[in-house]
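Student: Return atomic coordinates for the entry below.
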Amino acid sequence: MDFLTLLLVVLSFVLWHVIRLNLRPRRSGKLPPGPYPFPIIGNILQLGQSPHQSLAKLSKIYGPLMYLKLGSRNTIVVSSPDIAKQILQKHDHIFSSRSIPAAVRANDHFKKSVAYLPVDSQWRNIRKICKEQMFSSHRLDASQGLRQEKLKKLCDYVHDCCSNGQIVDIGDAAFTTSLNLMSVTLCSIDFAEFNSSSPQGTKEVVRSLMEVVVVPNLADFFPVLEPIDPQGIKRTFGRHISKIFAIFDDLIDKRVKSRSESPDHPVRNDVLEAILDYMEKKKSEMTLDVLKHLLLDLFVAGTDTTSSTVEWAMAELIRNPEKMSKAKNELMTVVGEKKQVDERDIPRLPYLQSVIKEIFRYHPASPFLIPRKAEVDTEISGYTIPKDAEILVNMWAIGRDSSYWLNPDSFEPERFLDREIDFKGQDFVLIPFGSGRRICPGMPLADRTVHIMLATLIHNFDWKPENGMPEQVDISDKFAITLHKAVPLKAFPIKL
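Tutor: The predicted structure follows:
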């Protein structure tokens, strides 16, 4: 089908859809204020290249509860912690569903994904398994030694770069380490190598999958287009899922075979071993197919966000040498001169914890929480949220709001030293992992890996930015599902 024919088909579908919507009876109730939508496309053009910033500016005009029309989709944007609390806590049962992006319908992922399943018995079973078998303190303590090995590997890599006078792409090194910390915790193997450029490697497949997800999809703005997948996003996403599932199938088959052939097989302290043990006892609550979709969710959700947070933290610390010095001095005082920081050291490092909290506020890895969906028409702050509307919580806007933060456009970890604010879902000024029943199930692992990776990089090395001038480290961002640095952070490590 040539481009002109495709365009005519798309326009025909869209016009038919718009006419059909206009024939529906108007909803009762007062919608939140918002900018006037253009015909057919609505407010799509007002999103711009940086929707988190564009919507933050619009919220200053229209308020913290704002209505947009994005194509044919009703969208509500929340830009204050008070309204976020109403949505995510007070009315959590009404707003706990998800709108399903067209891409995740590939391979029926949405039917088995803990991120997109409705809150039903299947979802509850998976969440229970995550809490008890995967991310409990006991399970993570048992696998701590596996992660220490990956951190040593990161140290060795940076040390080699230091010896060779080689610059380090900190984002790429953090991504490789983050992927390996996840894979070794889940299944005791490395999924990535430093400086790997193999297009068939797991690291590259995961990255390719993420790159597909961030592309704006016409089928999401105009669901009537979903069957024809005009940009091919769903098809591409499906191909990448198949590649990752082939990797999962191989490692699961080998583990199952090893367990069946040798009753006295070596016990592994990873999640896969725990899940297989659990499946033998309660077969109805988990299948290998559901396990693969869960692993996919965890890798996609956890790897990029963790590495991005570490890269942002390193950028801000290199850019602010006095704050880097505070963090390093704390590590030296608490940890001493031993070469590796331990996960058990984290609770004794309040300044390091404050650095991470400040990054969650100032450079949130996910500028918008995963969108929710209204189950029924609901009144919030005197306005009606229409049924099936998509709810976007703009964490970037909340983190930059001077009503809640002093000097919001400055990197100041010290602000958290005297404030009892946590990021685990109860303080709505800082909810990088969400809140309520949909809070990220992998938060306990992410909490550990972000802190320990940053501590490893700054405790063992000094860092000199690529151009030699800390104040010129670029901190502009590039919008995607994960908020990346527009200019990758590269720096020379200096051995202490």
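Student: switch to C-alpha atoms for all contacts and neighbour counts from now on
Tutor: Will do.
Student: Checking my notes, Ala115 in a helix, right?
Tutor: No. Counting by DSSP: H, G, I helix; E, B strand; the rest coil, Ala115 is not found in a helix; it is coil.
Student: Give me the nearest residue to it, chain neighbours excluded.
Tutor: Nearest non-adjacent residue to Ala115, counting by C-alpha to C-alpha, 6 or more residues apart in numbering: Asp297, 7.2 Å away.
Student: Pretty sure that neighbour sits in a helix.
Tutor: Yes. Read with three-state DSSP, Asp297 is one of the residues of a helix.
Student: contacting residues around it?
Tutor: Asp297 makes contact with 113-115 under the criterion C-alpha atoms under 8 Å, 6 or more residues apart in numbering.
Student: what does stretch 421-436 rub up against?
Tutor: Residues outside stretch 421-436 that contact it (C-alpha under 8 Å, 6+ apart): 80-82, 84-85, 88-89, 92, 357, 360-361, 364-366, 369, 395, 398-399, 404, 439-440, 443.
Student: If any of the residues you listed are buried, put those into a PyMOL selection.
Tutor: Buried members of those can be picked out in PyMOL with the line below, counting by 16 or more other C-alpha atoms under 10 Å:
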select buried, resi 80+81+84+85+88+89+92+357+360+361+364+365+366+369+395+398+399+439+440+443
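Student: and the contacts of stretch 421-436, which of them are in helices?
Tutor: Secondary-structure check on those using DSSP state H: residues within helices are 81-82, 84-85, 357, 360-361, 395, 398-399, 443.
Student: Which pair in these has the greatest spatial separation?
Tutor: Asp82 and Met443 (22.6 Å; C-alpha to C-alpha).
Student: Please enumerate the helices of the stretch 301-450 of the chain.
Tutor: Counting by DSSP state H, counting those that start in this stretch, the stretch 301-450 of the chain forms helices over residues 321-335, 350-362, 395-399, 443-460, given from the N-terminal end onward.
Student: Please identify the most buried of those.
Tutor: Across the helices of the stretch 301-450 of the chain, averaging neighbours per residue (mean count of other C-alpha atoms under 10 Å) puts helix 395-399 on top, at a mean of 28.
Student: One more, please, to line up against the first structure:
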Amino acid sequence: MLLVFKFTRINKINLPPSPPRLPIIGNYLQLGTLPHRSFQSLSQKYGPLILLHLGQLRVLVVSSADMAKEIMQTHDTVFASRPCLTSTKTLLYGCKDIAFACYGDTWRQKKKLCVIELLSQKRVQSVQFIREEEAVALVDKIRQATISSDGCCTVNLSEMLLGTANSIISRCIFGKKYDGDGCRFGELGRKIMTQVSDFSIGDLFPLLGWVDVLTGQIKKFKATFEEMNDFFDSVIVEHKMSRRDSNKKDFLDILLQLQNDGLSEFDLTQNDLKALLMDMFLGGSDTTSTTVEWAMAELAKNPAIMKKAQEEVRRIVGNKSKIEDSDIDQMDYLKCVVKETLRMHPAAPLLAPRETTSSVKLRGYDIPDKTLVYVNAWAIQRDPEFWERPKEFLPERFENNKVNFNGQYFQFIPFGSGRRKCPGMAFGLASTEYMVANLLYWFDWKIPTNGTSLQDIDMTEKFGITVNKKVPLCLQPIPYNNFVE
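Tutor: Below is the predicted model of the structure:
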């Protein structure tokens, strides 16, 4: 009788609503090619908290601001860990990085090290000269293209923005640029951001991990990892052999010194070091270029908004030969443009996945231990309950609006919130705002005159941890002539 009672209680667990699923594979086919959009559709039908079954993997999808607050604030500790999937385990040194490390003391120590040495406000300001120099290089590259084509050229802005973001972050981390001249550093970074979001058969069915070897997925992950790992090894050797100016230490110099002197709060192994390098590069490159890419695409589609932003930038900068940090601080409308871009096009629309560290009760539902959790920031930031005309690009909505992306307003969480909030927010914003300001100051931008209308600009997304444009953004730059040589 007692056994029957226990069995009955166990089976009365109250799970969140779940869409109908197929045998064995469960809801896997319902992910689609753009999961953030598929999840939004499912949430509109089944509610803001739904449980999907991907093979044997339980996935909780959160699609409302109040439920996001429950997870990132009320029960933050329970939801603060990360799943160690086949892709992240293979590509990120066994999840020894910050973004995908399990929650615990070692993760806290690594995060503290990176925040202090690379991502603090003081450090962000100290590398402003790098942002300035790379912005000048970008502007010169675009201007040379217009000169060589008698002013009637079209530039692949997506490609140029990725190159500039790569140069900024690689100089901050390694002390020099590594893109170009046959180096595939930037290309590898974007490939990793795509592959790290892939599920493998072993993730869905743990006993069938060997299938990933037969399909070649493990080989694909390892090939990408080994190429990036070889690059890191060569850069580390180069740093160890060179005598560097103690006043101009980059992030790698600092890590190597901490490793040699044993001054870090944890045992900083070679793989730990390379995992941190991977995080800093991936977090500071692809996300920045993607945000600027979407901002320029939306501005090109909305000429009146672009004109308003340009007028502000040009009024504040005047005839100076370069844009200064103090100028950016005064550009209120530009900041609204960036905010609206982050609202409509968060670089990581599902944020980084979380994993429960224990079972927990959430709004009356039982959430089991080891449940993978996606917070759909993309859907939350388009919720009509909080946002009027949510599908329209309207920077004015942020004028005289206290809502910010600092993690305190859960209807606007492009950088997440709580313990796993993105630590590189200040670093990424500084580069994003500075790049957009320079593009708007030095050039007018037009849609190529090939019969394309504003409505025809392809805004199709390409999914990965970061979601960039599937079709590169190609625009016609017209140099602004009110500048000092």
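Student: What residue in the second structure is paired with the residue nearest to Ala115 of the first structure?
Tutor: Pairing criterion TM-score structural alignment: the partner of Asp297 of the first structure within the second structure is identified as Asp279.
Student: Quick check: that match vs Gly55 of the second structure, distance?
Tutor: 29 Å (C-alpha to C-alpha, to the nearest Å).
Student: Same list (the contacts of Asp297 of the first structure) but as JSON lines, adding distance to Ser242 of the first structure and neighbour count.
Tutor: Below are the contacts of Asp297 of the first structure laid out as JSON lines (distance: C-alpha to C-alpha, whole Å; neighbours: other C-alpha atoms under 10 Å):
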{"residue": "Ser113", "distance to Ser242 of the first structure": "15", "neighbour count": "23"}
{"residue": "Val114", "distance to Ser242 of the first structure": "18", "neighbour count": "25"}
{"residue": "Ala115", "distance to Ser242 of the first structure": "19", "neighbour count": "22"}
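Student: Tell me the one among those residues nearest to Pro33 of the first structure.
Tutor: For the contacts of Asp297 of the first structure, with Pro33 of the first structure as the reference and C-alpha to C-alpha as the criterion, the closest is Ala115, at 29.6 Å.
Student: Okay, strands next: where are they in the stretch 351-496 of the first structure?
Tutor: According to DSSP state E, counting those that start in this stretch, the stretch 351-496 of the first structure carries its strands in the segments 372-373, 378-380, 383-385, 390-393, 461-465, 477-478, 484-485, 490-495.
Student: As TSV, the ones you listed with mean neighbour count and distance to Ala315 of the first structure would be great.
Tutor: Supplementary listing: the strands of the stretch 351-496 of the first structure in TSV, determined by neighbours: other C-alpha atoms under 10 Å; distance: least, C-alpha to C-alpha, whole Å:
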stretch	mean neighbour count	distance to Ala315 of the first structure
strand 372-373	24	32
strand 378-380	15	39
strand 383-385	20	39
strand 390-393	24	26
strand 461-465	19	9
strand 477-478	14	12
strand 484-485	22	9
strand 490-495	20	9
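Student: With distance to Lys339 of the first structure added, can I get these in JSON lines?
Tutor: Written out in JSON lines, the entries for these read as follows (distance: least, C-alpha to C-alpha, whole Å):
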{"stretch": "strand 372-373", "distance to Lys339 of the first structure": "44"}
{"stretch": "strand 378-380", "distance to Lys339 of the first structure": "53"}
{"stretch": "strand 383-385", "distance to Lys339 of the first structure": "54"}
{"stretch": "strand 390-393", "distance to Lys339 of the first structure": "41"}
{"stretch": "strand 461-465", "distance to Lys339 of the first structure": "11"}
{"stretch": "strand 477-478", "distance to Lys339 of the first structure": "33"}
{"stretch": "strand 484-485", "distance to Lys339 of the first structure": "29"}
{"stretch": "strand 490-495", "distance to Lys339 of the first structure": "12"}
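Student: of all those strands, which lies closest to Ser208 of the first structure?
Tutor: Closest among the strands of the stretch 351-496 of the first structure, using C-alpha to C-alpha: strand 484-485, at 15.3 Å.
Student: In the second structure, what range does stretch 406-421 of the first structure match?
Tutor: Counting by TM-score structural alignment, stretch 406-421 of the first structure falls onto residues 388-403 of the second structure.
Student: before we move on, what about stretch 317-334 of the first structure?
Tutor: Counting by TM-score structural alignment, stretch 317-334 of the first structure pairs with residues 299-316 of the second structure.
Student: ditto for stretch 75-86 of the first structure
Tutor: Against the second structure, stretch 75-86 of the first structure falls on residues 59-70 (TM-score structural alignment).
Student: about what we covered before: conserved subset of the contacts of Asp297 of the first structure in the second structure?
Tutor: With both residues aligned by TM-score structural alignment, their matches' C-alpha atoms under 8 Å as the criterion, the subset of these whose aligned partners also touch in the second structure is 113-115.
Student: Just the helices from the stretch 51-200 of the second structure, written as ranges.
Tutor: Listed in chain order, the helices found in the stretch 51-200 of the second structure under DSSP H, counting those that start in this stretch are 65-69, 86-91, 105-114, 121-126, 128-148, 157-174, 185-195.
Student: nearest to His239 of the second structure, of the ones you listed?
Tutor: With distances scored as C-alpha to C-alpha, the stretch of these nearest to His239 of the second structure is helix 157-174 (8.4 Å).
Student: how much does the closest one stray from the first structure?
Tutor: Compared with the first structure after fitting, helix 157-174 of the second structure has a mean deviation of 1.0 Å; criterion: mean C-alpha distance after the TM-score superposition for the first structure.
Student: Just give me how far that helix sits from the chain centre.
Tutor: Computed by C-alpha atoms, centre = their mean, to the nearest Å, the chain-centroid distance of helix 157-174 of the second structure equals 14 Å.
Student: Next: stretch 222-242 of the second structure.
Tutor: Taking the mean C-alpha point of stretch 222-242 of the second structure and that of its whole chain, the gap between them comes to 23 Å (C-alpha atoms, centre = their mean).
Student: Which stretch of the first structure lines up against that stretch?
Tutor: Residues 238-258 of the first structure are where stretch 222-242 of the second structure lands when matched by TM-score structural alignment.
Student: Mean deviation, the matching stretch versus the second structure?
Tutor: Between stretch 238-258 of the first structure and the corresponding residues of the second structure, superposition yields a mean separation of 2.1 Å, by mean C-alpha distance after the TM-score superposition for the first structure.
Student: Pull out the buried residues from that stretch.
Tutor: Buried residues in stretch 238-258 of the first structure (16+ other C-alpha under 10 Å): 238-241, 243-245, 248, 252, 255.
Student: now, which of these lie within helices?
Tutor: Of these, the ones assigned to helices by DSSP H are 238-241, 243-245, 248, 252, 255.
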